[in-house]
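> coords below, sequence missing:
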């Protein structure tokens, strides 16, 4: 490793640019070079506070398992420019966060808020939902049959199946699902000119911030109504749990409640749809893998994990150090900001043999797509269950499948994935 731990400007610009993440080859080449030559290095870009770019699987694990040393809530939890950070803090009275979900929390609040809904997402509770999830999966597989052998797998199928599942769990009426999907895409697609609320390139970052604030306000207004309804008439859903939750004997704040709804209503489906689409993409590119899993459906679990590794829908989270810490021969100083690069960690040659290959037999598959440590994704078991049920329904009926156009990835350095996946297919 070079004595100077500064990441060159060209590579620094690449890791912050949303356009890098819209091209898989560019992303892979950028991160491979960084892992080889600058595995732990600091960026020095004028429009961002300096931050360490953490590219290696082992380093991401080491940081993630120490939530008392590397905090989520003290600085922005996602990559933010200096000017946007300043504007947010002015509007929030000093907080770097427009929203306060589990992602932005540290102890002692984080474990308390996580515990509120954790039981809903544990395997023993999800087993009760298996039949319902399978029925929903069958609806969308049947829809593929009715579409006459051609569809946009992402926008016609993969987006809607996990959306229907999580909205049922949350308690959002089916009639409101299109609204939830649109808001989610505007939030996570804020950097993509085809997906953001303004519908074009946003050269003015203050305008981009205003768009995100408007999307969050729409979520807040909607879920405030849900809170009032569930407090007046409790039902058997997660919304009721959140609406009536208490913290230290007092009802949780409206801001925290609405934030909680929002993270479940967005991350609860978007990342699953991205991973499902990535799975089909991988199978089309590798017909031998498709044949293998169709001949032995017990391989579906391997397909699910490899799809999630390959997709890595969450591109990064930021952390800040509470004390000086030595890592990979460098001293991270108290107050330093760090960017954990999950796509890079999930292609790390030191952990994954042939990391750029899509292999459903990859065992063990120690991917980082769900995070690690205290912030391990709350919905990981649900996501895997949904994908497993979907493939169990689709694969026995799928006779052939191929691309019907060029798939595109979204421009997003935070949460991203395919924004279309046109296919032709033959089904029973």
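Yes, it's here. Since we're looking at a predicted model, the values are computed, not measured. Numbering: from 1, shown residues only.

> hey, let's count contacts and neighbours off CA atoms from now on
Fine.

> in the lengthiest helix in the chain, what's buried?
Taking DSSP state H as the criterion, the chain has its longest helix at helix 254-285. Neighbour counts over helix 254-285 (16 or more other Cα atoms under 10 Å) mark 256-284 as buried.

> which residue lies nearest the spatial centre of this protein?
Centroid-nearest residue in the chain, with Cα atoms, centre = their mean: residue 314, separated by 3.5 Å.

> after the longest helix of the chain comes which helix or strand?
With elements assigned by DSSP states H and E, the helix or strand that comes after helix 254-285 is helix 287-295.

> buried ones in that following helix?
By neighbour count on 16+ other Cα under 10 Å, the buried set for helix 287-295 is 289-290, 293-294.

> also stretch 161-180?
Applying 16+ other Cα under 10 Å to stretch 161-180 flags 161-172, 177, 180 as buried.

> do stretch 404-415 as well
Quick answer for stretch 404-415 (16+ other Cα under 10 Å): 409-415.

> what's the answer for stretch 102-112, then?
102-106, 110.

> tell me the one of the residues you listed nearest residue 18?
Using Cα to Cα, residue 103 comes nearest to residue 18 of the buried residues of stretch 102-112, at 20.9 Å.

> would you point out the most distant pair within the buried residues of stretch 404-415?
Among these, 409 and 414 lie farthest apart (Cα to Cα), at 12.9 Å.

> by contact count, what packs against the helix or strand containing residue 15?
Using DSSP H and E, residue 15 maps to helix 9-16. For helix 9-16, the packing partners by 3 or more Cα pairs under 8 Å, 6 or more residues apart in numbering; DSSP states H and E come out as helix 24-37.

> run through who's touching the helix it packs on.
The contact list for helix 24-37, computed with Cα atoms under 8 Å, 6 or more residues apart in numbering, reads 1-2, 11, 14-15, 20-21, 55-56, 344, 347-348, 409.

> 10 Å - rerun?
With Cα atoms under 10 Å, 6 or more residues apart in numbering as the test, helix 24-37 has contacts from 1-2, 5, 7-8, 10-12, 14-15, 19-21, 38-41, 53-57, 311, 341, 343-345, 347-350, 356, 408-409, 417.

> let's see which of the residues you listed end up in strands.
The strands, defined by DSSP state E, take in 40-41, 53-54, 341, 408-409 from the contacts of helix 24-37.

> put together a markdown table for those, with distance to residue 34 on each row.
Putting these into a markdown table (distance: Cα to Cα, whole Å) gives the following:
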| residue | distance to residue 34 |
| --- | --- |
| 40 | 8 |
| 41 | 9 |
| 53 | 9 |
| 54 | 9 |
| 341 | 11 |
| 408 | 24 |
| 409 | 22 |
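
> here's the one I want to compare it with:
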């Protein structure tokens, strides 16, 4: 059994600003993978946790969902945030363990199966064309994130839920406030309590959706959630709102971050853009590489149900581990030349969607959206370059670029 380690480099994982400085973040994570792949982190305002930075260890923990549970600490937040989340009673899919997780997941599963995705593809392709046309009309410059990347997947996921288009801007504002609570541009204040109005606004809105769909069921995912039953009983208000919350937020911000991060990867690697332009059959592989490259979900947490060890380091029952997806997806032992953006990378066993029973419910939809957008954009793109400095969201959970100023020419 190896000696438990505590490496100061691991503190970046509890520093939202570090995720806005990718060179600093990746330098720290590269050091940790080589020198302290399992490192205890103790920093002010956070409960202690173990940082897991190697791809193989992340996969092992994800596989063993009985030993490493999602509840009670599914994501890294401050101690105050942990307490506020517990008090609010939010129980989304990422908070649940089996058998509750399996029963809740089944409610939305059919909406993300291949048959449903084939039916949705026409709409996704139409929206991809709409937003590439918007780039053409608004060019030759734009902030790609704010004008294109945040809106395209928002339209897709809101259409799936059946939310009226007149409410899309409200949903965008709320998702940015919830996931951008550590970022000075998006956060509502300096404490977790300042984010409570956004959460309550989201609760109020979706409680209204539930009431409407129960009175008048429709053919959309929101109606499926509102009218679902487990063991013969309808979902409680907190359960329905929690379900909407995870679909609306995770289904939007993650795809937005992948599309903007993918375009940034192509701009920084013009040889890969030329390669993709010359062979669109590479698009499925390019899509996976964009997802790996952006890794929009930075981490998930798990809690040990009993005493165990990871890579020889003892983890006591009740202690938390942080699964650093962003580190695992740059692991030199899992990927050849991991810091090279390669649109033909194969194999590409990234963990951006998680693994095991908690594998991302909307993975097929995210892949479709990324594929459809770049299948429309790349053949029409004559030139593109940065038109200013890209900026990343400060976060410890979900995020990516918040500004990507570009200059381009389209046909």
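Looks like it came in fine. Since the structure is predicted, the reported quantities are computational estimates derived from the model, not experimental observations.

> quick one on the thing from earlier: out of the buried residues of helix 287-295 of structure 1, who's nearest residue 157 of structure 1?
residue 290 (18.8 Å).

> what does the closest one align to in structure 2?
With TM-score structural alignment as the criterion, residue 290 of structure 1 lines up with residue 273 in structure 2.

> quick check: nearest residue in space to the residue nearest to the centre of structure 1, chain neighbours excluded?
Nearest residue to residue 314 of structure 1 in three dimensions, chain neighbours excluded: residue 415, at 4.6 Å (Cα to Cα, 6 or more residues apart in numbering).

> map the one you found across to structure 2 for me.
Per TM-score structural alignment, residue 415 of structure 1 is aligned with residue 398.

> for its match, which residues are in contact?
By Cα under 10 Å, 6+ apart, the residues touching residue 398 of structure 2 are 19, 75, 178-180, 249-250, 253-254, 257, 295-300.

> could you measure from the counterpart of residue 340 of structure 1 in structure 2 over to residue 54 of structure 2?
Matched to structure 2 by TM-score structural alignment, residue 340 of structure 1 sits across from residue 323. Per Cα to Cα, to the nearest Å, residue 323 of structure 2 is found 9 Å from residue 54 of structure 2.

> do residue 377 of structure 2 as well
35 Å.

> overlap in contacts of residue 409 and residue 414 of structure 1?
Counting by Cα under 10 Å, 6+ apart, the shared contacts of residue 409 of structure 1 and residue 414 are residue 21.

> nearest to residue 62 of structure 2, of the contacts of residue 398 of structure 2?
residue 300 (9.9 Å).

> and that closest one, what pairs with it in structure 1?
Aligned by TM-score structural alignment, residue 300 of structure 2 pairs with residue 317 of structure 1.

> per the alignment, residue 239 of structure 2 corresponds to what in structure 1?
So residue 239 of structure 2 corresponds to residue 256, using TM-score structural alignment.

> now do the contacts for that match.
Neighbours of residue 256 of structure 1 in contact, by Cα under 10 Å, 6+ apart: 99-102, 113, 242, 262.

> let me have the residues you listed in TSV, extended by secondary structure and distance to residue 324 of structure 1.
Below are those laid out as TSV (DSSP: H, G, I helix; E, B strand; the rest coil; distance: Cα to Cα, whole Å):
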residue	secondary structure	distance to residue 324 of structure 1
99	coil	28
100	coil	27
101	coil	27
102	helix	25
113	helix	29
242	helix	37
262	helix	34
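
> now those as TSV including distance to residue 371 of structure 1?
Formatted as TSV, the contacts of residue 256 of structure 1 follow (distance: Cα to Cα, whole Å):
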residue	distance to residue 371 of structure 1
99	20
100	18
101	16
102	13
113	18
242	23
262	19
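
> which pair of those spans the longest distance?
Most distant of the contacts of residue 256 of structure 1, by Cα to Cα, are 99 and 242, 15.7 Å apart.

> where do the helices sit along the stretch 101-250 of structure 2?
Taking DSSP state H, counting those that start in this stretch as the criterion, the stretch 101-250 of structure 2 contains helices spanning 114-138, 144, 152-161, 168-179, 196-215, 221-226, 237-268.

> now do the strands for the stretch 301-428 of structure 1: every range, in order, please.
316-321, 325-327, 330-332, 337-341, 398-403, 408-409, 418-420, 422-427 (DSSP state E, counting those that start in this stretch).

> of those strands, which is nearest residue 378 of structure 1?
Closest of those to residue 378 of structure 1 is strand 316-321, at 15.5 Å (criterion: Cα to Cα).

> residues of that closest one that come out buried?
Quick answer for strand 316-321 of structure 1 (16+ other Cα under 10 Å): 316-321.

> repeat for stretch 333-341 of structure 1
Under the neighbour-count criterion of 16+ other Cα under 10 Å, stretch 333-341 of structure 1 has 335-341 buried.

> stretch 44-53 of structure 2 now?
So, applying 16+ other Cα under 10 Å, buried residues of stretch 44-53 of structure 2: 46-47, 49-53.

> before we move on, what about stretch 57-76 of structure 1?
For stretch 57-76 of structure 1, a neighbour-count test (16+ other Cα under 10 Å) marks 57, 59-61, 63-65, 67, 69-76 as buried.

> with stretch 241-256 of structure 1 instead?
Within stretch 241-256 of structure 1, the residues that count as buried by 16+ other Cα under 10 Å are 241-245, 252, 256.

> also stretch 7-15 of structure 1?
The neighbour-count criterion (16+ other Cα under 10 Å) identifies 7-8, 11-12, 14-15 as the buried residues of stretch 7-15 of structure 1.

> equivalent analysis for stretch 300-307 of structure 1, please.
If you call a residue buried by 16+ other Cα under 10 Å, then stretch 300-307 of structure 1 has these buried ones: 300-307.

> what does residue 287 of structure 2 correspond to in structure 1?
Counting by TM-score structural alignment, the partner of residue 287 of structure 2 is residue 304.

> wouldn't that match be in contact with residue 382 here?
No - the pair residue 304 of structure 1 and residue 382 fails to qualify as a contact (Cα atoms under 10 Å) at a distance of 11.9 Å.
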